[in-house]
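Colleague: next come a sequence and a model predicted from it.
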Amino acid sequence: MSLFSGTLLSWLAGLNILLVGLWVGMYLFTTFVVSPAFTELFPDAEVRRSHRRLVGRHYARVNGPLTALLGGVALVMIVMGGVAPVLWAELLLLALIGGTVALHVRRASVAGAPVPGWITNVTLGASVLLCVAAVGAA
C-alpha cells in the first residue's frame, strides 16, 4: 500500500467514524428527545402522528444522504483494502437499521397501531454495534 492510499484510508476511517457518530446522534436525539416531547406536546394521537410525519420528512432529507454517504465510504474502504469483515458488518448493520426504521415508519403510519418496542430496541442495539464496527475499521 502506498503512502497516499494509506493516508487516504486513514482519512476515510476518520470520516467513517464521524458519519456514524452523526447518524447515531441523530437517531438518539429523535428517540429520546423528540418523541417524548411530542407525546407531551400533542396528547391527541392523530395530531402527534401528523407532526411526526412532518418532522420525519425533514429528518429523512438529512438522514438519507448521510446513510448513503456512510455506505459509500465503507464500500470505498473495502475496495481500498480496509478491514473488510468489519466494514461488511457495518454495511449489514446499516441494512438492518434501514429495515427496522422502515418498519417503524410503516407501523407508525397506521392509525391506532402502536409501534412495538422491539423495533426501537433492535435499532438501538444495531446502532451501538455500528459504532463498534466503525471504530474497529479505523
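Modeller: Yep, it's here. Small disclaimer: the values here were computed from a predicted structure and weren't measured. Numbers count the residues shown, from 1 in each chain.
Colleague: C-alpha only now, for contacts and for neighbours.
Modeller: Fine.
Colleague: how close does the residue nearest to A74 when sequence neighbours are not counted get to P65?
Modeller: If the residues on either side of it in the chain are set aside, A74 comes closest to L87, at 5.9 Å by C-alpha to C-alpha, 6 or more residues apart in numbering. With distances taken as C-alpha to C-alpha, to the nearest Å, L87 is found 19 Å from P65.
Colleague: presented hereafter is structure B, for comparison with structure A:
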Amino acid sequence: MLQLSISDIKSQLQRAGFKMTPQREALVQVLIQHKTAHLSAEELFMLLKRSHPDIGLATVYRTLEILTQLTIVKKIVFEDGIARYDLKRKETGHFHHHLLCVKCGEIEEVFEDLLFDIEKKIETDYHFNIMDHRLTFHGVCKICQFAERDES
C-alpha cells in the first residue's frame, strides 16, 4: 500500500490555504513512521517531544484537526474510547478497515474495499451520496486463538 508522502500532504495543505510548518511536518513524519500504530494525540505528542521538545500538545491537537478535516488522517475511536489517528493511503478513496482483537486489543488493517457493492446499492436505492465509511470487525486474533488452545 502506498502511503501519502510529505510532498502530497504539503500540496493538500497548501491547496486548503495552510502552510507546512516545521511542527506540522514533524507530526506528519511521526504519523508516517508509525503508520500502523493507531496512535492517540497524547502518544503522538510524546513521540514528537523527543525530537521537538518545544512543541505543545495544543499544536498537536490543532494539526490533527486540520489533517482530519482535509481527510489526510482519520480519527478513529475503538473500544477504549480514546481517539486515535490513522494516516490515509494514497491509492484508495476510502480509509481502510480494521480487525480489533477483543482479548489483547491488537488492531490489524484490512486494505481491500469490502463495501464497494453495498455502497453502490445504497447510493442507487436511497439516493445517498456516500463520502466514506468505517468498518471495524471485533473478534479474536490468531495469536489469542492459539493461546486459548494452548491453555485448554
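Modeller: In hand now; what should we look at? These figures come from a predicted structure and were not determined experimentally.
Colleague: TM-score for these two?
Modeller: Remark: TM-score between the superposed chains equals 0.27 [TM-score structural alignment, normalised by the length of structure 1]; 63 aligned residues with a C-alpha RMSD of 5.1 Å.
Colleague: next secondary structure after the longest helix seen in structure 1?
Modeller: Ranked by number of residues, the top helix in structure 1 under DSSP state H is helix 45-79. Using DSSP states H and E, the helix or strand that directly follows helix 45-79 of structure 1 along the chain is helix 84-108.
Colleague: next helix or strand past that next one?
Modeller: Scanning the chain past helix 84-108 of structure 1 towards its C-terminal end, the next helix or strand to appear is helix 117-137 (assignment: DSSP H and E).
Colleague: just the helices in structure 2 please.
Modeller: Using DSSP H, the helices of structure 2 run over 6-15, 22-33, 41-51, 57-69, 116-126, 142-151.
Colleague: and the most centrally placed residue in structure 1, what element?
Modeller: By C-alpha atoms, centre = their mean, the mean C-alpha position of structure 1 lies nearest to W23, the distance being 4.7 Å. Using DSSP H and E, the secondary-structure element containing W23 of structure 1 is helix 3-29.
Colleague: residues touching the helix or strand following that helix, excluding its own?
Modeller: Counting by DSSP H and E, the next helix or strand C-terminal to helix 3-29 of structure 1 is helix 35-41. Residues from elsewhere that reach helix 35-41 of structure 1, judged by C-alpha atoms under 8 Å, 6 or more residues apart in numbering: 48, 52.
Colleague: go again using 7 Å as the cut-off
Modeller: Residues from elsewhere that reach helix 35-41 of structure 1, judged by C-alpha atoms under 7 Å, 6 or more residues apart in numbering: R48.
Colleague: thinking again about what came up before, buried sites along the helix holding W23 of structure 1?
Modeller: For helix 3-29 of structure 1, burial by neighbour count (16 or more other C-alpha atoms under 10 Å) applies to 9-10, 12-17, 19-21, 23-24, 27.
Colleague: make a markdown table out of those residues and add distance to R52 of structure 1.
Modeller: Formatted as a markdown table, the entries for the buried residues of helix 3-29 of structure 1 read as follows, by distance: C-alpha to C-alpha, whole Å:
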| residue | distance to R52 of structure 1 |
| --- | --- |
| L9 | 39 |
| S10 | 38 |
| L12 | 34 |
| A13 | 34 |
| G14 | 33 |
| L15 | 30 |
| N16 | 29 |
| I17 | 28 |
| L19 | 24 |
| V20 | 23 |
| G21 | 23 |
| W23 | 19 |
| V24 | 19 |
| Y27 | 14 |
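Colleague: count of neighbours near T67 of structure 1?
Modeller: By the other C-alpha atoms under 10 Å criterion, the neighbourhood of T67 of structure 1 contains 19 residues.
Colleague: what's the distance between it and L130 of structure 1?
Modeller: According to C-alpha to C-alpha, T67 of structure 1 and L130 of structure 1 sit 12 Å apart.
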